[in-house]
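In: Below are the sequence and a predicted model for it; my questions follow.
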Amino acid sequence: MAFNQLRLYSDFSLYGKVHKVVSINPPNVWIKRVDGEDREMLFIDLVTHPTFIAGKSMKTRKKEVVVYDALAKLSETRRDEVSDRFEVIHPLILLDEIKSGNLRSVQKFIDKYGTLLYEGEDIEKLTQDEIISRNNKIREIQKRKKRNRSTILGWLKLYRDQENEVMNSGVEGLILSRGRGYTGRTDTKTMEICDPNRPDIVLDVISVRQDDAVIAIVKRIIENEYLTKYRVSKAVVHRSINDACIIQQLPCLSYSTVSEILNRVDEKAKELYRNRKNATAIYEDVARGYADRDALHPLDIIQIDHTRLDMQVIDDITGLTIDRPWITIGIDVYSRLPWCLYVSFEPPSINVVRKAIQHGVFFKHAKKRFGTESEWAAFGIPNVIYVDNGMDFKSGEIKRLVNETLKAEIMHRPVRTPRYGAIIERLFRTINDQLIHNILGTTKSKFADLGDINPEEEACLSLSQIRKILMVYLTDMYPIKDHRGLPLHSKTPLNRYNDGCVEAGYPEWIESSEEERYRLEFMLTLKKPYTREGVRLDNRIYKSDECSDIIGKKTQKYIIKYDLDDISKIYIYHPKKERFIELFCYSPAYEQVEGVNAYTFKQVRQKWIEEGEIKKKSIPGNDQYARASQRVQEEILTGLHKKKRLRKALARMSESSQQNIAEAFLTSQTQILNENKTKYSREEELFLAAALAEEEEGWGSDA
């Protein structure tokens, strides 16, 4: 994928004319046109200008963004194989970059593969053979398979050949077909080996030459008898398969055939299900180091972590207290400048990490979206993303997103050593002490500090307001305050960041025109069939007239990309048109779920199930959806004042659902006022009416 980096004397096109960078004075750059005219522009205004086109000298990668990711077609097991091959050749790739004069690659090599170096050794004097030998010794200690020299150099050649092709990436060149069975014969069929407990998870795909009925028997026996903790022998599996074949009057298989099939089942899958304890020791992902060093330039090292804010938040529509929100923040270690921010009621997860990294990589457009005086300065591709050992950060999806899509490195700090995350923890404390603890609704850091404060009664800010306040604070306030962790000659995060850009150039970034393609990369991925009814995903159906030519059986699956925050549409890769096609929700109708998140739909569907309005595996019609949605709103409205759990449920729903509930809430309050009208004096009646009008006006402005 192609990233850009602006350096001194970089060339680019603006207004159709060729320009060069003649001086970098962050946040500005001096540019000069070929006819001699020069001027100063804000860096962010320059690179986001609609006529801006990066020149060849700005490109930091040879390959371009690919709309179709061939890696997504692979099963999880084969995808892990590709990642392992890339891990083996990566130090060789970095070595080539170092010898070509790329200084950033030196630190990348030390961070990721410092264990391959002897004390005081010069990296540039290393040879490929030395790296291969030392890497194999480490893999042997980790009980991982060693690779011989010819195999590794073959993978390196495949990577480079694919890297130099247009619209392709080097990692895709590491997809091999050997070892999967009879892949070259016309009578070859595929057999998917799935998780015994979750059939939707494919562990391995191997090729066989048997009848479909025999394949079904072999698949069932392998999944339910062979891949178990009882670790039955091949002979037992052979007998079980032949017993089932005899019952169904099918030809029996020889022991050698069964043995060969079992040998081709992925070793990792066999270890995970037959010997879990041993598999953990062998296959548990181990980071080869951590960024226990000083950052050398802006976006060299980013620290990311989650925390809950020390305050209660009210609902955007009803004004009732919900709960404490979660925030995910990334900070640039070099300058202490914030890099990313994600605020929601969703606890830490893979989806949250994806959203936070996406926010850090793309342009923030803080002025336009949140009305800040300045733009959020830090954005682009970091060298190292430094995280703790939470499962959301150790996911294989996140590792591949960072290591292979962004060509960065994800590193985990040592277990039970919180001091290595001190920088991000200090930022959390600063936000709470200087901002959150001074706002009504704060819970303080300690219960003893609350005194007479009642956070739930005094809460006055909604999630959207908290998000805006944090954006303003992290853009216009925090970056220009003195920081004790920075040098005296550059005491504020913004000054430190700008000074670093003068020395090392601006960090790599993704052009605005390419962001939509990268958004697909950041989306969750799975494989689904496209049948006559369309694509079925979580009890919803998606269709498009553009995909009528790929309708097929359920065994034929296509790549699907989807976003949990908007279930109204998904994306399917069309193999004939070689691009992603947008599929809109057909049942329920697109208009009814536009902007609705997966959680809202789950609540509505649960109401269908409870009231018996749908049958198993059926999809309700549009009228049913509308009626069930209304019942969910009525139920939440009934217990809104009493049950905090219902307020949390409402907070995770989409704005359209919240608006309907708010209207019903205001109507109910008016009815209560009218019913109690005779119980109050004229003075009390006017007071209540004024209070209600003030609430209505406030809700209307928020909406």
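Out: Yep, that arrived. Numbering: from 1, shown residues only.
In: Could you use CA atoms for every contact and neighbour count after this?
Out: Noted.
In: just the helices in the stretch 251-400 of the chain please.
Out: With DSSP state H, counting those that start in this stretch as the criterion, the stretch 251-400 of the chain has helices at 255-264, 267-274, 276-283, 350-361, 366-370, 396-400.
In: relative orientation of the top helix by length along the chain and helix 267-274 in degrees?
Out: In the chain, assigned by DSSP state H, the helix with the most residues is helix 76-99. Angle of helix 76-99 versus helix 267-274, following axes from the mean of the first three to the mean of the last three CA atoms, to 10 degrees, is 130 degrees.
In: Determine which stretch of the helices of the stretch 251-400 of the chain is the most buried.
Out: helix 350-361 (a mean of 21; mean count of other CA atoms under 10 Å).
In: Neighbours of H641, how many?
Out: By the measure other CA atoms under 10 Å, the count of residues near H641 is 12.
In: ok, now D476?
Out: D476: 16 surrounding residues under other CA under 10 Å.
In: any idea how far it lies from I93?
Out: Distance, D476 to I93, by CA to CA, to the nearest Å: 40 Å.
In: next one: L42
Out: 35 Å.
In: and the two? which has more neighbours close in?
Out: Between L42 and I93, counted using other CA under 10 Å, I93 has the larger neighbour count: 17 against 13.
In: before we go on, here's another structure to hold up against the first:
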Amino acid sequence: MRLCSLRIDDTFMWCGSKFIVHNIEPPNILIFKEDGERKISKVNYYSLINDDSFELISDSHKRIDKQISKAESNQRSLVDALPDKRRELAFKKLSWIKPILTWENAKSGDMYAAIAFSENYKKYLKDGETVQSINKKTLIERISENKDCGKSTRQLERYLADYLKSESQRENHGIEGLVSKAHMNTHVRIDDLPLELCHPKKKELVLDTIYVRLGEEYIPILKVAIENYYLGKRRKNVAKLHVNIEIMCINAKIESLDYDTVYKIVNRINPYVLEKLAHGDGNTDPKIVNSNANQSFAKAPLQVIEIDHVKLPITVIDENTGYDVGEPWLTLAVDVYTRKIWGMDLSLHDPSGHKVMNCIFNGICMKRTKEKYGTINDWDFHGIPTVFLMDNGSDFTSNYVKSMIEDVLHSEVRYRPIATPRYGGIIERYFRTINQEFLEDLLGFRYKRNDDNNDRKAAAEDAILTLNNLRELLVHYITDIYHHDVHKGLPLECNTPCARYYQAIEIMGYPPFIKEEDEPYYKIQLLPSTMKSYRNDGIREENVKYASPETARFISNKRKNNCKIKFDIEDISRIYLLDPESKSYIEVPSIYPPADEISGMSRKLFQIIRKLLIEKGEITKQQIPGSANIVKGKELLAAKYEAMVKTNMPIRRLALNAGLNLTVNLPSSRIDTPELPLSRRQQLLANLNNEKKKNG
């Protein structure tokens, strides 16, 4: 985690001089020169940390404490879902092997680990001994003899091996190796089979998924029996469920399951799901509801972030042709404690893991809205949250999104209870606020919430905003209006999102931030990954081949899936290959087709072009398009879309999503200036566009 933090008494370099933080007065900080007259100066915090000459200075002890607390925080987030006793046992095992892990890092030359071992585990060193002089076997024996442990050396060695194995499979998740896999809803073994439990009446609604180590023939039996005889308002007890399963096994001519096995399986079903089904919406066990609510209660900025999607009821047009391209999707992230907007993504793409990634990347990085959009205020809210609260949609529950949040950001993922919209009330209220206070004043807004065709046609006829126009206005609204407006859900003494945020900063200091030079690192880390084979002709990913002289050492014709890569579905001209030695990613360009021919091309557009070339007989299904094929494919696709785009709005949207620029002549009906009076925001937009035209 590459995070920086600036607090009282911290030292930093700025404009070639060393400064010390005297005090924090949001949105400013008070500083003075270390070797000067110590005259206190007030500077804007956001401007300071964005300055190229800014560099934070930290001593070794602060870095050690930060690393230790960060590691503990990461590990805790992995086992929050476990019952208290199992969680305590896992952390107890970790505490027994932690001295060994620290010792191994110290022996490898990590000075911070050596200092940490000397300070935290000096009880395992005798007089005259140092970290370098003690060996691993002796250390394990001394830990075993400690009264706080009481485990044999063989048990400690087994715990260490389990931890390292789990850590090698999934970085920062070594503690999973210390938890009994029977109690974890994580697919960690090839003999684990998923048991999907659906709603008894709504079979398309998945309530929970647990993994069992039984034969495949038992999965449909358990699924039917639990859904029909255990879930529901009058669910039966385990004994009766076991009898029903036994009868079904006999009919299927397979060996019956014993009572203990059935009991352990149903005992791992989410208790909230059972209570919800048993009592309905109004009679859920208050203890469980309160428990879930307390887990989402934020006590500081960036502690809990809510993320959700909404389709905005406003039609936008293509900036080249003026044709309407439909209604965009907004992915938004709101901080629960301050009600400030943390991140957003506005596009024509449907909800997906990629939209979630774009929203998260926007949230963790500095927005620089003054520079990009000329806002009055800075959008000065960024950083990495502790918890992400999301609903149960497939775009949020995917392995990609969970891995992105847990493995890259080291944050915790939590999901709202099923069919309980009140748990997402904060972000849902904000969506209503956007409609009522922002969108209603804009031309192209659709007033009716239903799918009334006449209402949609009327909105499309009035539409004058492009997607970029709408994004710019939305940023202005968030930064200069919403963040400074009174919010009923906040305390009276700090009843605006900014006031609430600045009050917390005065007590806690500014949250850690990501420096601009580290943003590309996080962009790569947030990309999806997969394992691929590196052959003599390169790495083949989605019918594109990648290779470079720098990565030729990874070629192997024997080992399958020997390389871990990351890819960007919005630009297929390059991938990123992980170097296991340096633990860094190497950029690998495409060689066929060449990178310069498909630079900036999305995977979606490439697949459409390839399919069209196959239909035209230009290439076979096994072939990869070359440079000439790509050019011809673009021409064929453009001609196809241009012929359809005049009368087909979904085709226009598909073309723009695929990355094509349409050039159809603007119809005369769209050239006419609307006769309706312009709102204040529309006048602002007109002024902005006029200024841009004047400036060229």
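Out: It's in. Since this is a predicted model, take the numbers as computed values, not measurements.
In: Drop the TM-score for these two in here.
Out: TM-score of the superposed chains, computed with TM-score structural alignment, normalised by the length of structure 2, equals 0.67; 532 aligned residues with a CA RMSD of 4.4 Å.
In: circling back: for Y542 of structure 1, find the nearest of the helices of the stretch 251-400 of structure 1.
Out: Nearest to Y542 of structure 1 among the helices of the stretch 251-400 of structure 1 is helix 350-361 (21.8 Å), distances taken as CA to CA.
In: whereabouts in structure 2 does that closest one align?
Out: With TM-score structural alignment applied, helix 350-361 of structure 1 matches the range 353-364 in structure 2.
In: Can you give me every residue that contacts whatever residue of structure 1 lines up with F554 of structure 2?
Out: Counting by TM-score structural alignment, F554 of structure 2 lines up with I550 in structure 1. Going by CA atoms under 8 Å, 6 or more residues apart in numbering, I550 of structure 1 touches Y530, H574.
In: any idea how far I550 of structure 1 lies from F370 of structure 1?
Out: 43 Å.
In: on that earlier part again, can I get the helices of the stretch 251-400 of structure 1 in TSV with distance to K444 of structure 1?
Out: Below are the helices of the stretch 251-400 of structure 1 laid out as TSV (distance: least, CA to CA, whole Å):
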stretch	distance to K444 of structure 1
helix 255-264	58
helix 267-274	45
helix 276-283	41
helix 350-361	25
helix 366-370	26
helix 396-400	33
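In: And these: which comes nearest K607 of structure 1?
Out: Among these, if distance is taken as CA to CA, the winner is helix 350-361, at 25.6 Å.
In: Just tell me the aligned range of stretch 614-632 of structure 2 in structure 1.
Out: Against structure 1, stretch 614-632 of structure 2 falls on residues 609-627 (TM-score structural alignment).
In: scratch that, stretch 430-444 of structure 2 is what I was asking about
Out: With TM-score structural alignment applied, stretch 430-444 of structure 2 matches the range 427-441 in structure 1.
In: May I see the buried residues of that stretch?
Out: L427, F428, I431, N432, I436, H437, I439, L440, G441 (16 or more other CA atoms under 10 Å).
In: List of residues touching it?
Out: Residues beyond stretch 427-441 of structure 1 that count as contacts (CA under 8 Å, 6+ apart) turn out to be 307, 309-313, 442-444, 454-461.
In: Swap in 7 Å and give it another go.
Out: Stretch 427-441 of structure 1 has contacts (CA atoms under 7 Å, 6 or more residues apart in numbering) with D310, M311, Q312, T442, K444, P455, E456, E458, A459, C460.
In: out of the residues you listed, what pair is the most spread apart?
Out: Between any two of these (CA to CA), the greatest distance is 15.4 Å, for K444 and C460.
In: hang on, the earlier thing: does anything pack onto the longest helix of structure 1? Which helices or strands?
Out: Counting contacts by 3 or more CA pairs under 7 Å, 6 or more residues apart in numbering; DSSP states H and E, helix 76-99 of structure 1 is packed against helix 103-113, strand 202-208.
In: what's the closest of these to D294 of structure 1?
Out: Of the helices and strands packed on helix 76-99 of structure 1, nearest to D294 of structure 1 by CA to CA is helix 103-113, at 10.7 Å.
In: That closest one vs helix 76-99, what angle?
Out: Using the same axes, to 10 degrees, helix 103-113 of structure 1 lies at 130 degrees relative to helix 76-99.
In: who's in contact with helix 103-113 of structure 1?
Out: Under CA under 7 Å, 6+ apart, the answer for helix 103-113 of structure 1 is P91, L94, E97, I98, R288, G289, Y290, A291.
In: among those, which ones are buried?
Out: Applying 16+ other CA under 10 Å to those flags P91, L94, E97, I98, G289, Y290, A291 as buried.
In: show me what contacts the third one?
Out: Listed by CA under 7 Å, 6+ apart, the contact partners of E97 of structure 1 are S105.
In: Under the alignment, what does it map to in structure 2?
Out: Checking TM-score structural alignment: E97 of structure 1 goes with nothing.
In: and which of the buried residues of stretch 427-441 of structure 1 is nearest E663 of structure 1?
Out: For these, the nearest to E663 of structure 1 is G441 (25.2 Å; CA to CA).
In: Give me the neighbour count for P479 of structure 1.
Out: Other residues near P479 of structure 1 come to 22 when the count uses other CA under 10 Å.
In: Apologies, that question was intended for I250 of structure 2.
Out: 11.
In: same question, P83 of structure 2
Out: For P83 of structure 2, using other CA under 10 Å, the count is 10.
In: same question, L8 of structure 1
Out: So L8 of structure 1, with other CA under 10 Å, has 18 neighbours.
In: Excluding chain neighbours, give the residue nearest to it in space.
Out: V21 (5.5 Å; CA to CA, 6 or more residues apart in numbering).
In: Likewise for P328 of structure 2?
Out: Per CA to CA, 6+ apart, closest to P328 of structure 2 is L348, 4.6 Å.
In: list the contacts for that neighbour?
Out: P328, W329, N657.
In: The first one matches what in structure 1?
Out: The reference is to P328 of structure 2. For P328 of structure 2, the aligned position in structure 1 is occupied by P325, per TM-score structural alignment.
In: hang on, isn't its match packed against L309?
Out: Yes: P325 of structure 1 is within contact range of L309, at 6.0 Å (criterion: CA atoms under 7 Å).
In: These two: which is more packed in?
Out: The residue with more neighbours, out of P325 of structure 1 and L309, is L309; 24 against 19, by other CA under 10 Å.
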